[in-house]
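Trainee: I'll drop the sequence and a predicted model, then ask my questions.
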Amino acid sequence: MAQRALVETRQQEKGRQGEDLACRYLEGQGLVVLSRNWTCRDGELDVVAVEGDRLVVCEVKTRSGPAWGRPDEAVDQRKLSRLRRTALRWLASHGVGWSNVRVDLISVTWPPSGEPCLQHLRGA
């Protein structure tokens, strides 16, 4: 049981590091990060940012290697639908009317002994 908790903690830490990297990348691209790890009954948004007049919802997937598949393979149509619903909840909870919303995917592959590789898929 303790071993499993340790593995989950390592995975959570790597996920947080991947989200940190993704936020720095987005800010470097000129986006303004508004929220991180925002949750509601419909789900969680890893990163909510704005690019001009467009709200950008980013799902960040971090993997340490190929054992669990490529990060982008974890996001299917069902997940994308849930992200869109959750984005609408974010807009409502922040008192923002209709907005142009784009859902992006940021894949981070970060091997234990190497440098991270980030890929940004706009409009997933």
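Mentor: That came through, no problem.

Trainee: okay, CA-based contacts and neighbour counts for the rest of this
Mentor: Noted.

Trainee: distance of Leu121 from Val96?
Mentor: Distance, Leu121 to Val96, using C-alpha to C-alpha, to the nearest Å: 25 Å.

Trainee: what residues are up against Leu121?
Mentor: Taking C-alpha atoms under 8 Å, 6 or more residues apart in numbering, we find Leu121 in contact with Asp104, Leu105, Ile106.

Trainee: Shouldn't Val56 be within a strand?
Mentor: Yes. The assignment for Val56 is a strand, going by DSSP: H, G, I helix; E, B strand; the rest coil.

Trainee: one more structure, for comparison:
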Amino acid sequence: MTRGSPLNLSRGRKAEDIACTRLQQAGLALTTRNYRSPFGEIDLIMQEHDTLVFVEVRYRSSDDFGTPAETVDARKQARLRATAEHYLQNTPRASKKACRFDIVALTGDGEGGDFRWLQNVF
């Protein structure tokens, strides 16, 4: 399957659903989903107390060729930062809040697979 195929999009959406549910169970509140800017997209923007949390969700069926979190390289981090800055500049109520970047890494079949929530990663 090529990147962007319906199967990959379906798996990505399911991974985002799982991540969102698990983070909400941990006490975070969903603010925005799939925020797009000219620089890229942020999967989930959530709030934990007075902190905005920009969440990148990564899924892989196995970690044979590296973990999902390892795919968030310097280039991807720069795009996430630029997109977060765009969000903050265009959302006045958010611009004065502390913020952090988290990664949710899912491996396996989703529900029963490995779930890792890496907080304040960059």
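Mentor: Arrived safely, thanks for sending. Just so it is clear, the structure is predicted and the values come from calculations on it, not from any experiment.

Trainee: care to give me the TM-score?
Mentor: Overlay of the two chains. TM-score (TM-score structural alignment, normalised by the length of the second structure): 0.88; 120 aligned residues with a C-alpha RMSD of 2.1 Å.

Trainee: coming back round to it: out of the contacts of Leu121 of the first structure, which comes closest to Gly28 of the first structure?
Mentor: Nearest to Gly28 of the first structure out of the contacts of Leu121 of the first structure is Ile106 (C-alpha to C-alpha; 14.1 Å).

Trainee: Spit out the contact partners of the equivalent of that closest one over in the second structure.
Mentor: Alignment note (TM-score structural alignment): Ile106 of the first structure maps to Val104 of the second structure. If you count contacts by C-alpha under 8 Å, 6+ apart, Val104 of the second structure has them with Ala19, Val55, Glu56, Val57, Arg58, Ala69, Phe115, Arg116, Trp117, Leu118.

Trainee: Please produce TSV containing those residues, extended by secondary structure and distance to Phe39 of the second structure.
Mentor: As requested, those are exported to TSV (DSSP: H, G, I helix; E, B strand; the rest coil; distance: C-alpha to C-alpha, whole Å):
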residue	secondary structure	distance to Phe39 of the second structure
Ala19	helix	23
Val55	strand	16
Glu56	strand	14
Val57	strand	17
Arg58	strand	18
Ala69	helix	20
Phe115	strand	27
Arg116	strand	26
Trp117	strand	24
Leu118	strand	23
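
Trainee: Please indicate which of those are buried?
Mentor: Neighbour counting with 16 or more other C-alpha atoms under 10 Å marks Ala19, Val55, Glu56, Val57, Arg58, Ala69, Phe115, Trp117 as buried within these.

Trainee: which position in the first structure aligns with the last one?
Mentor: With TM-score structural alignment as the criterion, the equivalent of Trp117 of the second structure in the first structure is His120.
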